[in-house]
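> Here is a sequence together with a model predicted from it:
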Amino acid sequence: MRSTLLPLPVVGVVLVIAAGSWAASWPQWRGPKNDGQSPETGLPVEWGPEKNVLWKFRLPGQGESTPCIWGEQIFLTATADNDVVLLCIGTDGQERWRRVVSNSGMVRYRNPSGVPITNASSSPSTDGQHVWVFVGDGTLACYSVNGDLVWRKDLQKEYGRFRIQFGTHWTPVLYQGTLYLQIMHRGAQLLVALDAKTGQEKWKVERPGYGRGESPDTYASAAIWEGEGGPLLVAHGNDYCTGHRLEDGAEVWRVMGLNPRERQDWRFVSSPLLSPDLIVVPSCKDGPTVAFNPVGARGKIDAGHPAELWRLPASTTFRTPDVVSPIRVGDIVYMAGDGPFHAVDAKTGKLLYRADLTKSIHRSNLVAAEGRIYVVAANGVTDVVAAGPTFKKLATNKLPDTFYATPAIANGRLYLRGFEHLWAIGTK
């Protein structure tokens, strides 16, 4: 008998904090519950250079990291001449402090889209007392929220030289005092757990895959799944998605058939959608998208496994997300590509609709609030779509900037991080 799917939103909480501070914060890449959703209200539907822009902050250089926000402090990384810096910006749009994290600011990696990306692409995390930041050259550091360095380490020295075609952009996930990170490239396939206060290694495990062609080059980030029988660390890359025990990294389940043996030479970029009774696993390059119920799941999950709910092959009407991570609102899963936007039934995988949004490169992940989904394109256009089984576009908004970072939502505002500016969007 197949597992049932409950009508619940994603609730994979990854930090333990005071409830009052939580509601007004975006503490890490995918938000307060690690699902791309925010409880904030009063967000604008429409904006432009002269409409509902509360302020814009000129950044010292390019970067692709999503801001993390706690109270009145916004933290993000950017290049600045020859450095990668960590910035603290107030919610008033004024810089409070900056710190040099690494001297690798001018390093830019070729990107298949033609736009170079930098070492300032992994997103910081905060618990309201400290900020953790990873730089593409392997520097991992912890600062106090006042800018004092707590610890710094070089992951290339500890785990070997990075060998990856388009650079390292993994965002560590913070959970109950531990940083979890997948280090997956042609030179290593590792999962690592570090003490967040000291940076000391708790454990590391090998996480193998087929390992042919581009497959070992992983651009997705580790995440924490919470649900009955959890929590588990979820790793995605090198032909598989796997779940691991937090105490020692031991593998619990492995999703199969994402990159078939006859073509096992593609890399994964998009990260899975995690919710208590549903994990949706994208692949890439017209591979399948797989959904399963992780509660009680064990071993190899392939077609016919009791935990699997649905498996969508590529077709003329559906394409697996190649870069943008899926998002779930209620009982509907939304997925985006470089223009096509899909809605599928979370229980069955039935395609509810496919619509065409702004045709442009899409690198920002989807975020949702107040029953709306914000789809940000690299060319500065954000399409706002109403959540529901039928397609309804509410607005198309344009800003003069380039956007690769996922938006952050806090304090009744939408923060859009561009190559040139950090934009605070709100109702004046």
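Sure thing, it's come through. Bear in mind that the values here come from a model prediction, so they are computed numbers and not experimental data.
> For the rest of this, base every contact and every neighbour count on C-alpha atoms.
Noted.
> So which residues of the stretch 101-250 of the chain form strands?
108-109, 117-118, 125-126, 130-134, 139-144, 149-154, 173-175, 178-185, 188-195, 201-206, 223-225, 232-237, 240-245 (DSSP state E, counting those that start in this stretch).
> Of these, give the one that comes closest to R58.
strand 117-118 (17.5 Å; Cα to Cα).
> Give me the distance from that closest one to the chain's centre.
Using Cα atoms, centre = their mean, to the nearest Å, the mean C-alpha position of strand 117-118 is found 16 Å from that of the whole chain.
> Stretch 265-274 too?
That offset, for stretch 265-274, works out to 10 Å (Cα atoms, centre = their mean).
> and what of stretch 384-404?
19 Å.
> Can you tell me the element the residue nearest to T242 when sequence neighbours are not counted falls in?
The shortest distance from T242 to any residue other than its chain neighbours is 4.4 Å, reached at R254 (Cα to Cα, 6 or more residues apart in numbering). Take DSSP states H and E as the rule and R254 turns out to sit in strand 251-255.
> before we move on, back to that, report how many residues lie close to the residue nearest to T242.
Neighbour count for R254, taken as other Cα atoms under 10 Å: 20.
> Please name every helix or strand in contact with the strand holding R254.
strand 240-245, strand 299-301 (3 or more Cα pairs under 8 Å, 6 or more residues apart in numbering; DSSP states H and E).
> right, so of these, which gets closest to W266?
Going by Cα to Cα, the one of those nearest W266 is strand 240-245, 11.4 Å.
> who's in contact with the closest one?
209, 231-236, 250-259, 281 (Cα atoms under 8 Å, 6 or more residues apart in numbering).
> How far does it sit from its chain's centre?
The answer for strand 240-245 is 17 Å, by Cα atoms, centre = their mean.
> and what of stretch 53-60?
Per Cα atoms, centre = their mean, the centroid offset for stretch 53-60 relative to its chain is 23 Å.
> next, the one to line up against it:
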Amino acid sequence: MRESLFCRFYTDKKPTTLPTWLPLMPLTGNEKWRQERPTDAVAESPDAYTTPTLLRHDGKTQIVILGGDYVTGHDPETGQEIWRAGGLNPEKRRNYRICASPIAIDGMVYAPTRKKPLLAFRAGDIPSGRPTWKWEGPAATDVPTPVCDGKYFYMVDDRGLVICLDAKTGEVVWGPERTAQGIVSASPVLVDNKLYITNEKAITTVLAAGPEFKLLSTNELDGSYTISSPAVADSKIFIRTSNHLYCIGNQTN
């Protein structure tokens, strides 16, 4: 998998265009394979701003792709579609573009949509098209990608409401709870048993991960427009606002 770079593009600008996946050899840029991913979604609904993720199931790796009213699994060597599940746009609305990316962890695949529904599948049950659970309640995400550690599933909506669900059953563990006032476009980050949620005012709410809601801190930066998700490396957090790139951490590290 480290030998391929996967790119998504559209073949033309028509509303019914097919999204195409093109893996490139990162050292040469040569095309490895090309695979069209058909959809019957219409108008804006074929559009997706999602990032594919990798699923490990039955000793094999699959590429999980979300968009165009479907979540699909693909063979990374050939691009061939292995499975497909719908139900993401049950009313076949014309404006159901998807921004949040899929998650694959601990034998589960989570497929967010335009707020509702969010579908959760056990990897082996996906071909049946029947989700293990679905979420249509409050704090349903639109733009921010949820985060999961395999036990707890955390989701933040555009208004900054956060909720924690049982990752296997979808039952509410706590929430919804309010984070710092402001719109949230950045995805939450889970690291060191803490949940970091940054809003568009560059305010980061830090929560304790786990079965109880606990606010640890609220940290303000320069107040400028912020839609980038925090990144974590070498015990430091990097936050990019419209004015600055911040590196936050212990100076001794």
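Now that the structure is in, tell me what you want to look at. Values in this document were obtained by computation on a predicted structure and should not be read as measured data.
> Could I get the TM-score for this pair?
Once superposed, chain against chain, the TM-score is 0.90 (TM-score structural alignment, normalised by the length of the second structure); 244 aligned residues with a Cα RMSD of 1.7 Å.
> and the aligned partner of A208 of the second structure in the first structure, how many neighbours?
A208 of the second structure maps onto A386 in the first structure when the alignment is built from TM-score structural alignment. Look at A386 of the first structure: counted by other Cα under 10 Å, it has 18 neighbours.
> ok, A386 of the first structure touching K393?
Yes. Counting by Cα atoms under 8 Å, K393 is a contact partner of A386 of the first structure at 6.2 Å.
> which residue lines up with T72 of the second structure in the first structure?
Using TM-score structural alignment, T72 of the second structure pairs with T242 in the first structure.
> The second structure: matching residues for stretch 78-85 of the first structure?
By TM-score structural alignment, stretch 78-85 of the first structure lines up with nothing in the second structure.
> How far away from the center of its chain is that stretch?
That offset, for stretch 78-85 of the first structure, works out to 22 Å (Cα atoms, centre = their mean).
> And for stretch 344-362 of the first structure?
When distances are taken as Cα atoms, centre = their mean, stretch 344-362 of the first structure is centred 19 Å away from the chain's centroid.
> cool, and stretch 105-120 of the second structure?
9 Å.
> Tell me the buried residues in it?
Neighbour counts over stretch 105-120 of the second structure (16 or more other Cα atoms under 10 Å) mark 105-106, 108-120 as buried.
> Check the mean deviation of the host helix or strand of L394 of the first structure from the second structure.
In the assignment (DSSP H and E), L394 of the first structure maps to strand 393-398. After superposition onto the second structure, strand 393-398 of the first structure sits on average 0.5 Å from its aligned residues (mean Cα distance after the TM-score superposition for the first structure).
> Heading C-terminal from that strand, find the next helix or strand.
Next element after strand 393-398 of the first structure (DSSP H and E): strand 408-410.
> about what we covered before: what does the next helix or strand after the strand holding R254 of the first structure correspond to over in the second structure?
Remark: after strand 251-255 of the first structure, the chain's next helix or strand is strand 273-275, criterion DSSP H and E. In the comparison with the second structure, strand 273-275 of the first structure aligns to the range 103-105 (TM-score structural alignment).
> Give me the distance between the residue nearest the centre of the second structure and I65 of the second structure.
Most central in the second structure under Cα atoms, centre = their mean is S101, positioned 2.7 Å from the mean C-alpha point. Applying Cα to Cα, to the nearest Å, the value for S101 of the second structure to I65 of the second structure is 8 Å.
> any common contacting residues for the two?
With Cα under 8 Å, 6+ apart as the test, S101 of the second structure and I65 both reach T50, T51, P52, T53.
> ok, the last one - contacts?
If a contact means Cα under 8 Å, 6+ apart, then T53 of the second structure has I63, V64, I65, S101, P102, I103, A104 as its contacts.
> Which one (most neighbours) among these?
Busiest of these [other Cα under 10 Å] is V64, holding 27 neighbours.
> and the nearest residue to it once chain neighbours are set aside, how many neighbours does it have?
Once flanking residues are discounted, V64 of the second structure sits nearest to G73: 4.6 Å by Cα to Cα, 6+ apart. As a burial measure, G73 of the second structure scores 25 neighbours (other Cα under 10 Å).
> Could you check how far G73 of the second structure is from I105 of the second structure?
Relative to I105 of the second structure, and taking Cα to Cα, G73 of the second structure is found at 14 Å.
> Equivalent analysis for T218 of the second structure, please.
T218 of the second structure is 29 Å from I105 of the second structure, by Cα to Cα.
> Residue in the second structure paired with L233 of the first structure?
By TM-score structural alignment, L233 of the first structure lines up with I63.
> do T396 of the first structure as well
Going residue by residue (TM-score structural alignment), T396 of the first structure aligns to T218.
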